[in-house]
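Trainee: kindly return the folded structure for what I paste below:
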Amino acid sequence: MRQSKSLSRKSHLLGTKIRNLRKRNNLTMEDLSARCMRVDVELAPSVSYLSMIERGKRVPSKDMLEVIAAVFQKEIAWFLDDIPEEKSITPVKGSRGGISGMALEPSFLFTNEILQIAIPEMLSQTGVSGRQFAHLLIRAHQEHHQNHFPDLERAAEEVGQKRLPLSVEELLQIVKNLGLNITWFSKLSAKTHDAIGVNKNSIVTSYFDPPGNIYLNKLLEKRTKRLKYDLAVHIGHAVLHNTDGLKSVLAVANPPKNNNNIFDATPEAFKLSGDSSTVKAQDILHAWRDFESSFFAGALLCPKVPFRQLLDRQGYEIDIHEHVGVSASVAMRRMTAVSSYRHWHYFDAYAPGKLKAVYRGNGIPLPWGNMRQVEDPCQHWAVFRMINTPAIGSSAQISLLNVEDEPRIYCCESTNVQDLAGNPHVLCTGIDLNPAISAQGIDALQIAEDLKKACVKNGGSSTIPKAIKQELSSVSRILNINWVERGIASDARLICSRGAVCPREPSCYSANH
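Mentor: Coordinates of the predicted model:
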C-alpha cells in the first residue's frame, strides 16, 4: 500500500507518457499488453487496465511498471518525473512512405491531357513496356500508402474468417463455395500459351479461364506452399473482380536448355509475350487487378491480426513461414503490411540484376532498377552479397547509406530460395532504423554519422562501437525484431545507391580497384 501511494505522488504524467510512447511506436493497447505478457505473464496489464492507466484512472504497481518499462527500454524514473518532454515523445503525423517526389512546375505542362500525350512517347523512346510502367505506378501507390489497404484486408478476412494457418483443404472448400471448378494439367500446348499471353519459356503454374475454371499445374501437388498461394490469388480474383474474364495467369521463368543462368541468355523470359512500349488502358487495369489479387492472397493466408501476433511472439523471424505453411516470400511481404513499424523495405532479386518484386515504404534508394540493369551496382548490399556468395539459412546486416545527403542506418535479413523452375533468388526484408532511434529521443543522424565515420576509417566496414551498439540494441528490443540484434553483432557496412557515389575511401570504383 505504501508503495502504491509513493507511485501516486509521482505519477502525474505517467499515463500520458505511456500513451505517447505506445503511439510513437505504433502499438495498439492489445500490442502493448501482449508485449508485457512476454516479459511477465502474471504482472502484465490487461487491455482494459492499460486503458485506465493511460487515462489516469489507475496507478500501476511498481512491479507492473517495471514490466511496461522493460518493453520500452526505459528506467522507471523516466515515467515518474515531472518533465513532460512533449517534443521528444509526440509522434510526427502525416508522414508517408516511398521515395520523395518532385514538384510538377509549371503546372500547365502536367495536366492530364498533356501527360496522356507525353507518357506513351517517353515510354516508346526509353523501351519501357506498358506493363512495366503500370507496375511502377502501382509500386509508387503501394509505397505511398505504406501497404495499407484496409478494403482488401477486410475482403480477405470475410472469406478466410481470420484463420491461421489455412490448409489446402480449407482453400479448396472456399473455391468450391465460390462455385469455381478446378482442372489439373501436366503441360500446356503452344496454342494455350498464346491464348493466355505468356512466353513459352515460362512455366505456367495456374491460370483462370472464365467464367469459373481454375487450371492448376500438377507440379503444384508436391509444392503445397505455392499451391496455396495460387489458390488464394484466384480466390481473390473471383471475390474482388467477379470472375469477369480478365486474365489471371501465374507463371515462373523456365531456364533454357544447357544454361544454368536464365539471365545469361534471355533476360526477357519473365515478360508476357504481348509486352510492348505501347501503353494500353487494359494493361494498367490487368496489372492493378493482379496486384489486388496478390495482396488479397497474402491477407487471406496471413490475416493481419493473427499473423501480427504470431510475428510478435516469434520476434519477426523470417522462418515464421514454416509455422503457417506459406512461402518465405508471402510471409516476408506480409511483414511489411502488418507490422506496427511502418519503415520497411522488401526485395525479391534474381542475379545478376533482376528485381522481380520490390517494396520500399521507407524510401530506400534502389541499388538497381526493375526496368533495366545498372552498370555499377554497389556489391556491398546484403542482397548482392547473398546472390554472389550463397549461404545456407539467413543473414542479417547493418548498413549505412546516404539518402538526400544524410546518413541512415538500415538493417535487413536475407535468405536464398528457389522458384518452381529451380531458379535461385534472394529474398530480403529490412527496416530503416533512423525513425525508431529518433522515436526514443535519440539523435539518429548523429549516431548514423558516427557509425559512418567508423566504417570509412576502417575501409568500408567496422565493428559497431560499444556505445552505439547499446543504443541500437535497446531499439532492437523495443521493435521486437530479433534479426536487428543479430545484425548489430556483426560489422556495419557502407553501401551506396550507385558506384559513382561510393562513400568508401578509396572508392570501390576508383582507378586502382
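Trainee: make it CA atoms for all contacts and neighbour counts henceforth
Mentor: Fine.
Trainee: which SS state does residue 215 fall under?
Mentor: strand (DSSP: H, G, I helix; E, B strand; the rest coil).
Trainee: I meant residue 323, not that one.
Mentor: Criterion first, three-state DSSP; result for residue 323: helix.
Trainee: one more: residue 390?
Mentor: coil.
Trainee: in space, what's closest to it - neighbours in sequence excluded?
Mentor: residue 416 (6.9 Å; C-alpha to C-alpha, 6 or more residues apart in numbering).
Trainee: can you tell me which residues contact the one you found?
Mentor: 386, 387, 390, 391, 392, 393, 394, 424, 425, 426, 427 (C-alpha atoms under 8 Å, 6 or more residues apart in numbering).
Trainee: check contacts around the fourth one.
Mentor: With contacts defined as C-alpha under 8 Å, 6+ apart, residue 391 is in contact with 415, 416.
Trainee: which entries within the contacts of residue 416 meet the buried criterion?
Mentor: 386, 387, 390, 394, 424, 425, 426, 427 (16 or more other C-alpha atoms under 10 Å).
Trainee: export those to CSV and tack on distance to residue 405?
Mentor: Shown next, in CSV, are the buried ones among the contacts of residue 416 (distance: C-alpha to C-alpha, whole Å):
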residue, distance to residue 405
386, 27
387, 28
390, 32
394, 31
424, 35
425, 31
426, 29
427, 28
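Trainee: farthest pair in these?
Mentor: 394 and 424 (14.2 Å; C-alpha to C-alpha).
Trainee: where do the strands of the stretch 301-450 of the chain begin and end?
Mentor: 344-350, 354-360, 394-403, 406-418, 424-432 (DSSP state E, counting those that start in this stretch).
Trainee: so which of those strands is nearest residue 443?
Mentor: Among the strands of the stretch 301-450 of the chain, the nearest to residue 443 by C-alpha to C-alpha is strand 406-418 (11.6 Å).
Trainee: and this one, please, so the two structures can be compared:
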Amino acid sequence: MRTTKSLMRKSHFLGTKIRNLRKRNHLTMEDLSARCVRVDPETAPSVSYLSMIERGKRVPSAGMLAVIAAVFQKEVDWFLDDVPEEQAIMPDKGRRGGINGMALEPSFLFSKDILQIAIPEMLSQTGITGRQFAHLLIRAHQEHHQNHFPDLERAAEEIGLKRLPLALEDIMDIAKGMGLKIKWIDRAPKDVIDEMGATSTQLVTSFFEPPSTIYINKHLKSNPTRLKYDLAVHIGHCVLHNKDGLKSVLTTGKSQVSTEMDNGTPQSSTVNAQDILHAWRDFESSFFAGALLCPKVPFRQMLDRHGYEINVHEKVGVSASVAMRRMTVVSPYPHWHYFDAYAPGKLKAVYRGNGIPLPWGNMRLVQDPCQHWAVFRKINEDSSGSSAQLSILDVDNEPRIYSCESIRVKDMAGNNHVLCAGIDLNPAIQAQGGDASGIAAELKQACVKHGGEAEIPKAIKKDLTSVAKILNINWVERGIETQARLICARGAVCPRQPTCYEAGKPQCE
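Mentor: Coordinates of the predicted model:
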C-alpha cells in the first residue's frame, strides 16, 4: 500500500497532470470535486484542497488520488510515473463553433453592399421567407458561439435568483412583481399549412400586449410545464426589451413561427428589419426562459448527479425540450447537437455546436435523407421512452463517432415529434490521448463489412466506455451496448455496401 511519503517522492508532475486532465475535459474545480464526492465522499478533495494539489502545495493521500484516478479512468501509477506528458493538451481556444465556414473569394463580391442587394433576390428566387433566413442567421450565430450567451444568462439569474426548481407560483410571483397582468383566452387548435406546404395542427398558446398584459390560452391550465415556459418567455421579453410590443405570438406545432403575425401581414420572401428583429427577439426570449427555468450552475450540478438522463426534466418541472436544449448550454463538454423533428422531414429546431451535418433540410424538403438517423427511426416507431444510438458519420472525409439519445413526445396541438440530443465523441477520445480517427475508421470498417450495422469490437467498447464514464453521460454508455450504425448526410453518398439508394430510391426504410 502506498504511503503519503512514497507519493511525495513520485509527485513531481502529479498536480500538473491533474490540472491538464481537468481542463482538457472542460471541468471546473467545483465539477471535479463534486465528481470525486460521488465516488467516495469520505476521501474526496474539497475545491480549495484540489487547488493546492494542482499548484503543488499539497500531495493527496493514496485514497484521495485513487478517487481522482477513478473519475478520469486512469491507473494511479499514471499520475506517479515521473514522466511529464508529451503535450499539455488544452481545450481548443481557436474556432469556438462546430460549423466550419468557407473562404469566400473574390472577397469584394461578398461585401456588405453587394450582399444587401443579392440576398433579397436569392430569397425571392428560392422561396425562402425572410423570417426563415433570419432564423438561419441566428442559428449560425448560436452555433458559432456554442450557445455561450453570458449576458442573457445573467439577466435570467438576476430575475430568478438561480432557484431550481421554480414552481408555477414562483413564476407567477415574478410576473406580478414586474407589474404584468395575466388574462385568459380560449383558442382551439387549428390546421395550418406550414412553410413546406404540409398541413399540421397548431395551437396559439399566448401573446403579449403592451404595456403589461400577457394573454394565455386556457388550454395551458392543464399543462403547467408549458404555462411556466410561456410565462418565462414573456418575462424575458419584458426584461430584455422594456415591455415593448415587438414580440411574436407563441404557438405549439410543427411551424417555427405563428401564422398570426403581429401586424397581420403574411410572411414574404424579402428581408426586412422587422423579420430580423422579430426572429432575434424570439431567440433571446426563448434562451432567457431556459436560463430562468434551468439556471446554469444548479442545473449543471443536477445533470451531473443524474448522468444527463432526459427524465431529469420531470424533477425540474420543465419539458423534455427545455431540459435537452439546456444540456447543450450548461454541459462542460462543448460538442453537442440538438434536433426537434416532425414527420415527414421537418426540423423545427436545430443546434449543431459539434459540426454534425443536417440529416435533412429545415427550409426545404430533401429527396434522399438517410433513414438511419436516430430521429428518423424514432419518428417512425410507435414506442415510448428514450433510445440511445451510436453512429459513424463521415464529416469532411473523416469518420466521426456520434452518440445521441432520442425521445418521442407529443406537443399540445397533438402532433408527434422527436427530440434528440447528442455529442461528437471524437474530441473526448482525443482528450484522453486516444486515436479518435483510427477508432472511428475501424468502427466504420466493421459496420461496412456487416451491411451497415455491427457490434462494437471489444477493445473499442472498452475505450468508449472509459470516455463515457469520464463524460458522465449515461446514454453514451447505453449506446455503446447497442450496434453501431453507419449514417450519412444524404442518401446519395451512402457508405453502406450495397448502398441504401439505388436508382434514387431508398432501399432500407
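Trainee: TM-score of the superposed pair?
Mentor: TM-score for the superposed chains, counting by TM-score structural alignment, normalised by the length of structure 2: 0.94, backed by 493 aligned residues with a C-alpha RMSD of 1.9 Å.
Trainee: contacting residues around residue 116 of structure 2?
Mentor: Contacts of residue 116 of structure 2 (C-alpha under 8 Å, 6+ apart): none.
Trainee: measure it to residue 128 of structure 2 for me?
Mentor: Noted for residue 116 of structure 2: a distance of 16 Å to residue 128 of structure 2, by C-alpha to C-alpha, to the nearest Å.
Trainee: likewise for residue 80 of structure 2?
Mentor: 60 Å.
Trainee: and residue 118 of structure 2, by the same measure?
Mentor: From residue 118 of structure 2 to residue 128 of structure 2 the distance is 14 Å (C-alpha to C-alpha).
Trainee: more neighbours: these two, which one.
Mentor: Legend: neighbour count by other C-alpha atoms under 10 Å for residue 118 of structure 2 and residue 128, higher for residue 128 (21 against 13).
Trainee: with adjacent residues omitted, what lies nearest to the more buried one?
Mentor: Per C-alpha to C-alpha, 6+ apart, closest to residue 128 of structure 2 is residue 269, 5.7 Å.
Trainee: can you pull the contacts of the equivalent of the one you found over in structure 1?
Mentor: If you follow residue 269 of structure 2 across to structure 1 using TM-score structural alignment, you land on residue 277. Contact analysis of residue 277 of structure 1 by C-alpha under 8 Å, 6+ apart lists 120, 123, 124, 127, 128, 129, 130.
Trainee: in helices only, show me those residues.
Mentor: 120, 123, 124, 130 (DSSP state H).
Trainee: can you select the buried ones from the residues you listed in PyMOL?
Mentor: Per 16+ other C-alpha under 10 Å, the buried members of these correspond to this PyMOL selection:
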select buried, resi 120+123+130
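Trainee: aligned partner of residue 501 of structure 2 in structure 1?
Mentor: Residue 501 of structure 2 maps onto residue 509 in structure 1, by TM-score structural alignment.
Trainee: any idea how far the residue lying closest to that match once chain neighbours are set aside is from residue 23 of structure 1?
Mentor: Nearest non-adjacent residue to residue 509 of structure 1, counting by C-alpha to C-alpha, 6+ apart: residue 499, 6.3 Å away. Distance of residue 499 of structure 1 to residue 23 of structure 1, computed by C-alpha to C-alpha: 39 Å.
Trainee: residues contacting the residue sitting nearest the centre point of structure 1?
Mentor: With distances taken as C-alpha atoms, centre = their mean, residue 336 lies nearest the centre of structure 1, 3.4 Å away. Residue 336 of structure 1 makes contact with 147, 342, 344, 345, 346, according to C-alpha under 8 Å, 6+ apart.
Trainee: go again using 6 Å as the cut-off
Mentor: By C-alpha atoms under 6 Å, 6 or more residues apart in numbering, the contact set of residue 336 of structure 1 is residue 344.
Trainee: so what does it match up with in structure 2?
Mentor: With TM-score structural alignment as the criterion, residue 336 of structure 1 lines up with residue 328 in structure 2.
Trainee: distance check, that match against residue 147 of structure 2.
Mentor: Residue 328 of structure 2 is 7 Å from residue 147 of structure 2, by C-alpha to C-alpha.
Trainee: so which residues of the stretch 251-400 of structure 1 form helices?
Mentor: Secondary structure of the stretch 251-400 of structure 1, counting by DSSP state H, counting those that start in this stretch: helices at 262-265, 281-301, 304-314, 320-324, 328-338, 382-388.
Trainee: now which residue in structure 2 aligns to residue 482 of structure 1?
Mentor: By TM-score structural alignment, residue 482 of structure 1 lines up with residue 474.
Trainee: re earlier: which one, of the strands of the stretch 301-450 of structure 1, ends up nearest to residue 97 of structure 1?
Mentor: Here strand 354-360 is closest among the strands of the stretch 301-450 of structure 1 (C-alpha to C-alpha), at 7.5 Å.
Trainee: specify, as a residue range, where that closest one falls in structure 2.
Mentor: Using TM-score structural alignment, strand 354-360 of structure 1 pairs with 346-352 in structure 2.
Trainee: chain center to that stretch, what's the gap?
Mentor: Offset of stretch 346-352 of structure 2 from its chain centre (C-alpha atoms, centre = their mean, to the nearest Å): 10 Å.
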